[in-house]
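**Q** sharing a model prediction with you, sequence too.
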Amino acid sequence: MVVKPDWLRVKAPQWERVGNVKEILRDLSLNTVCEEASCPNIGECFSNGTATFLIMGPACTRACPYCDIDFEKKPQPLDPTEPLRLAEAVRRMRLNHVVITSVNRDDLPDGGASQFVRCIQDIRAVSPDTTIEVLIPDLCGNWSALEQILSASPDVLNHNTETISRLYRRVRPQGDYARSLELLQRTRQINAHVYTKSGIMVGLGETDEEVRQVIRDLRAVDCDILTIGQYLQPTQKHLGVQSFVTPEQFDAWRGYGEAIGLLQVVSSPLTRSSYHAEQVQDLMKKYPRRQG
């Protein structure tokens, strides 16, 4: 049995607050990545009245061996009411910042881009002051689909690189490291006002220099924000943890990323791509991009 170090222990959640969020999610029949991907921060986020919404799921068309989202179920047709239900959840939860992610929907011609657009539009209709972050898949390199999402002008476009290039075949067999970097680069070219963001997991066998190379690669495509967190094995059937990275090493990566020009690096053992995502609002005030 693998024993987690002390720094990976999380505080017990305030179940009254957790229950309130769960009640809204169940009432509106919405999925969250917090639940579907067994996120260790679910207690804290639900207690604070926030959640990362998972659309077009919960069934995924890819079988990444690190991820706890179900890939064995058959994906269902898109639900035209989902964006409206999501917008209602944002209104009820009074969210200042919302993160919308999705399963991979390689079965759809646009990878689900149209559903992202409808979600952005419906949220803006009922909660215009809420900043919107979309965490999207690689869309199989369909750049027209990417343009479609960016046409709705989300405040942040996040696409996770997930791991170092050398480990892609094992960790993300249906993904492509260069394609993920290209997606982020094209985002900057298509809509310069959108903040770009990416995230990686560590503890899968990478070296310090390989992590630094990812940081340099992301800076080279003008990525603004990076999250780095410890990989945790969801079940025994998933990839095993190769190492538990110390908080000091996470601090070193944060310092390195910020030193070479990333606007923000959130790096700690419990960091996840949408953990404390609302902090991006401070970054937007410091480095404003929107016109008018």
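**A** Sure thing, it's come through.

**Q** CA only for contacts and neighbour counts going forward, please
**A** Will do.

**Q** which other helices and strands does the longest strand anywhere in the chain contact?
**A** Criterion DSSP state E: the longest strand present in the chain is strand 195-202. Applying 3 or more Cα pairs under 8 Å, 6 or more residues apart in numbering; DSSP states H and E, we find strand 195-202 packed against strand 156-158, helix 177-190, strand 225-230.

**Q** put this next to the previous one:
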Amino acid sequence: MTETWREEAERLRASAPRHVLFLCVANSARSQLAEGIARARAPAGVRISSAGSQPGTLNPFAVKALAEVGIDSSGQFSKSVSEIPAGDVDAVITLCAEEVCPAWLGKATRLHWGLPDPAAAGATDAERLQAFRQVRDELRRRLAVVFPQPDASLVHIEVASPGDLPAIRALLERLHLPAADVSGAGQTFFVARSGDELVGAVALERHGEDALLRSLAVAPRLQSTGLGKALYLQALAEAGRTGTRALYLLTTTAAPWFEEAGFRRIDRASAPAVVAGSEEFRALCPASAVCMELVIGG
């Protein structure tokens, strides 16, 4: 009896693969969608790749469809299956439906999820984007079984130890957040753990009676679960406990979220001089970042 995709996905999850490769012909649409989604969901340490037998270029509709669900595909590009070391892959998922998928000669668990090519669908941009969304959502449904999302209520938040700093830097770099000055003076980090895995972080960086709220980061698969808010509230409680007058932050993407939390936008030049002299203000965050303030003490 042929396995259903769910049975295959559960079998793959049980095998705990360390490198999953997605294959199609052009490596421009389906396999790129799968790579982006799997990267966002897979635990740290699991490698995700995609490739094709006749690689083209990353389809802009794939980029847009991923961005709609909060997945950054800026590091993805089309590549040939010949560029992937055969001995390093332990699971291969082929995605072609209309074409003959590239063969994989290495030793690996093989699954075939034939899905329609969204690049060949529709006559208008709106119709093509909708086709990409449909394939994206089907891949999200299947990969949620392979890489299940931990229950955010089971995640434990605690003060970071010096041994956590490499994992904190790795998480920040993965999310394109400043990491070069992690472990600087006056920083108190809190981390969130799912089992042994570090899945979130936030820090207070003290500057006199004020503090910089920084490095609020959540692993992609746990975003939109409330973990970011829990980390922020932990930092806010610490700020109140230590008599902090006001919190300041810089953000390029999350200003609306922080406004809902009570922060207000301010001119960057009006931040206290000691805060403005921090590495994050001086060098690490772009001039386009929004500066925000929350007064919490007298």
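**A** Good, I have the coordinates. Keep in mind that this is a model prediction, so the values were computed, not measured.

**Q** what's the TM-score here?
**A** Comparison of the two superposed chains (TM-score structural alignment, normalised by the length of structure 1) gives a TM-score of 0.27, and 127 aligned residues with a Cα RMSD of 6.1 Å.

**Q** show me where structure 2 has its helices.
**A** Using DSSP state H, the helices of structure 2 run over residues 5-15, 30-41, 60-68, 125-146, 165-174, 227-241, 255-260, 273-276, 279.

**Q** equivalent analysis for the stretch 51-200 of structure 1, please.
**A** 82-93, 113-126, 143-151, 168-171, 177-190 (DSSP state H, counting those that start in this stretch).

**Q** a markdown table for those helices, including mean neighbour count and distance to Gln281 of structure 1?
**A** Formatted as a markdown table, the helices of the stretch 51-200 of structure 1 follow (neighbours: other Cα atoms under 10 Å; distance: least, Cα to Cα, whole Å):
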| stretch | mean neighbour count | distance to Gln281 of structure 1 |
| --- | --- | --- |
| helix 82-93 | 19 | 17 |
| helix 113-126 | 19 | 16 |
| helix 143-151 | 18 | 19 |
| helix 168-171 | 15 | 32 |
| helix 177-190 | 19 | 19 |
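
**Q** any chance of the ones you listed in CSV with distance to Glu248 of structure 1 as columns?
**A** Output for those, formatted as CSV (distance: least, Cα to Cα, whole Å):
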stretch, distance to Glu248 of structure 1
helix 82-93, 35
helix 113-126, 37
helix 143-151, 37
helix 168-171, 25
helix 177-190, 27
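
**Q** what about those, which gets the closest to Pro247 of structure 1?
**A** helix 168-171 (23.2 Å; Cα to Cα).

**Q** which strands and helices sit next to the closest one?
**A** Secondary elements touching helix 168-171 of structure 1 (3+ Cα pairs under 8 Å, 6+ apart): none.

**Q** dump the helices of structure 2 to CSV, plus distance to Val92 of structure 2 and mean neighbour count.
**A** Output for these, formatted as CSV (distance: least, Cα to Cα, whole Å; neighbours: other Cα atoms under 10 Å):
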stretch, distance to Val92 of structure 2, mean neighbour count
helix 5-15, 10, 15
helix 30-41, 11, 26
helix 60-68, 20, 19
helix 125-146, 13, 18
helix 165-174, 24, 18
helix 227-241, 32, 17
helix 255-260, 38, 14
helix 273-276, 49, 15
helix 279, 43, 14
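
**Q** out of the ones you listed, nearest to Arg214 of structure 2?
**A** Comparing those by Cα to Cα, helix 227-241 comes nearest, at 9.6 Å.

**Q** which residues does the closest one contact?
**A** Helix 227-241 of structure 2 is contacted from outside by 152, 157, 190-192, 200-204, 211, 213, 216-218, 296-297, using Cα atoms under 8 Å, 6 or more residues apart in numbering.

**Q** which of the residues you listed count as buried?
**A** Buried members of the contacts of helix 227-241 of structure 2, scored by 16 or more other Cα atoms under 10 Å, are 152, 157, 190-192, 200-204, 211, 213, 216-218.
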